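Peer 1: pasted the sequence and its predicted model underneath.
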Amino acid sequence: MALVYFGLGTNLGDKEKNLCLAIDKIRERIGRITSQSAFYASEPWGFESTNSFLNAVVCAETSISPLQLMEETQEIEKEIGRNKKSVNGTYSDRVIDIDILLYDDLILSTESLTIPHPLMTERLFVMKPLWEIAPELVIPGTGKTVQSFYDELSL
């Protein structure tokens, strides 16, 4: 079984309900949730919007491969109501976003999936909830802990 960390975000509709629904679907279809952060409000990152975000990080045990996991999370997003993905760094409002942040200590780079998530350490809305549940976790390929990235972003 692999430990997978997911970053969750929403800025449309009933945000708390959207996150809870995503967590329930991860539990049902991906694996047992081993830890879950609190929900954190944040401002949009990488685009302008009047809608603030609600974010969380969850960790789950899974036997699903990384590429199958990506397909499954995209299907969950569609079921919750997301019909448009960000393309080429152009972001927009969304009902739900599920990012695969980490998959055990795997480093993977394909055309469709990069693990660790390439922007996670630059985003306080990811690192704060990840810090809450796994401060001593070392981000593969960096040699640095979640705590050290969180400290840098919190300055």
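Peer 2: Okay, I see it.
Peer 1: for the rest of this, base every contact and every neighbour count on C-alpha atoms.
Peer 2: OK.
Peer 1: all the helices of this protein, in order from the start?
Peer 2: For the chain, the helices identified by DSSP state H occupy 15-29, 66-80, 124-133, 146-153, in order along the chain.
Peer 1: if you count neighbours, what's buried in the second one?
Peer 2: In this case it means helix 66-80. Using 16 or more other CA atoms under 10 Å as the test for burial, helix 66-80 gives P66, L69, M70, E72, T73, Q74, I76, E77, K78, I80.
Peer 1: pretty sure L8 contacts L101?
Peer 2: No: taking contact to mean CA atoms under 8 Å, the distance of 9.8 Å between L8 and L101 leaves them out of contact.
Peer 1: here comes the other one, which I'd like you to weigh against the first:
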Amino acid sequence: MKVYLGLGTNLGDKEANLHTAVQQINMRIGKVTSLSAFYVTAPWGFSSEHSFLNAACCVDTSLSPFEVLEKTQSIERDLGRTKKSVDGNYSDRLIDIDLLLYGDLILDTPALTLPHPLMHERRFVMEPLAEIAPKVVHPVLKQTMEYLKQQQ
């Protein structure tokens, strides 16, 4: 299954954080088949003096969506992330890995919503995602990633 993940960091050695996350994804989730450029972006949803470095990657995996979620959260913890954003309260983080798309699966559970419900509203997600998956169609909005990026 092709899975698209969004990556972000705004603390420490940001480039190293993203490279380490990608290595861990490759080891624990599946083969990383594409990785976007790294994009410098402003914080979204909160104020911080630290800019973000964001990227997106595509992974071929045999894991279920919930197993991918568990593995991404485990990677975040192992790389030093101590808390997740809760109820829209965002904060600085060493690493953030968001499950954006799992094939064309549409899922809405308390633990996981697919596709990621806010991805199309976030330029820091859509820019790297459209770079590596311009023709992939959002399963709910029925628009390509390239088109959704242009709507930002």
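Peer 2: That came in fine, so what should we check first? As the structure is a computational prediction, the values presented were derived from the model and not from experiment.
Peer 1: the helices of the first structure: which one's closest to E48 of the first structure?
Peer 2: Each of these was checked against E48 of the first structure via CA to CA, and the shortest separation belongs to helix 124-133, namely 15.7 Å.
Peer 1: distance between that closest one and the chain's centre?
Peer 2: Centre-to-centre, helix 124-133 of the first structure and its host chain are 10 Å apart (CA atoms, centre = their mean, to the nearest Å).
Peer 1: run through who's touching it.
Peer 2: Surrounding helix 124-133 of the first structure, the residues in contact under the criterion CA atoms under 8 Å, 6 or more residues apart in numbering are 7, 35-40, 42, 55-57, 120-121, 146-147, 149-150, 153-154.
Peer 1: okay, it sits on what stretch of the second structure?
Peer 2: Using TM-score structural alignment, helix 124-133 of the first structure lines up with residues 123-132 of the second structure.
Peer 1: how big is the offset of the matching stretch relative to the first structure?
Peer 2: Following the fit onto the first structure, the mean deviation recorded for stretch 123-132 of the second structure is 0.5 Å by mean CA distance after the TM-score superposition for the first structure.
Peer 1: about what we covered before: could the helices of the first structure go into CSV alongside distance to T110 of the first structure?
Peer 2: Rendered in CSV, the data for these read as follows (distance: least, CA to CA, whole Å):
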stretch, distance to T110 of the first structure
helix 15-29, 23
helix 66-80, 9
helix 124-133, 22
helix 146-153, 24
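Peer 1: so which of those is nearest L113 of the first structure?
Peer 2: Nearest to L113 of the first structure among the helices of the first structure is helix 66-80; the distance by CA to CA comes to 7.2 Å.
Peer 1: let me know the closest of the buried residues of helix 66-80 of the first structure to P135 of the first structure.
Peer 2: Of all the buried residues of helix 66-80 of the first structure, the one with the least separation from P135 of the first structure (CA to CA) is P66, at 23.1 Å.
Peer 1: give me the nearest residue to that closest one, chain neighbours excluded.
Peer 2: Residue nearest to P66 of the first structure in three dimensions, not counting chain neighbours: Y103, with 7.3 Å by CA to CA, 6 or more residues apart in numbering.
Peer 1: do V138 of the first structure as well
Peer 2: Leaving aside its sequence neighbours, V138 of the first structure is closest to T145 (4.2 Å, by CA to CA, 6+ apart).
Peer 1: surely that neighbour is in contact with P135?
Peer 2: Yes: at 6.7 Å, T145 of the first structure counts as touching P135 under the criterion of CA under 8 Å.
Peer 1: which neighbours do those two share?
Peer 2: Listed contacts common to T145 of the first structure and P135 are nil; contacts here mean CA under 8 Å, 6+ apart.
Peer 1: can you tell me the closest non-neighbouring residue to G80 of the second structure?
Peer 2: Counting by CA to CA, 6+ apart, G80 of the second structure lies nearest to L94, which is 6.5 Å off, once chain neighbours are set aside.
Peer 1: does that neighbour touch R77 like I think?
Peer 2: No: look at L94 of the second structure against R77 with CA under 8 Å: they stay out of range, at 9.7 Å.
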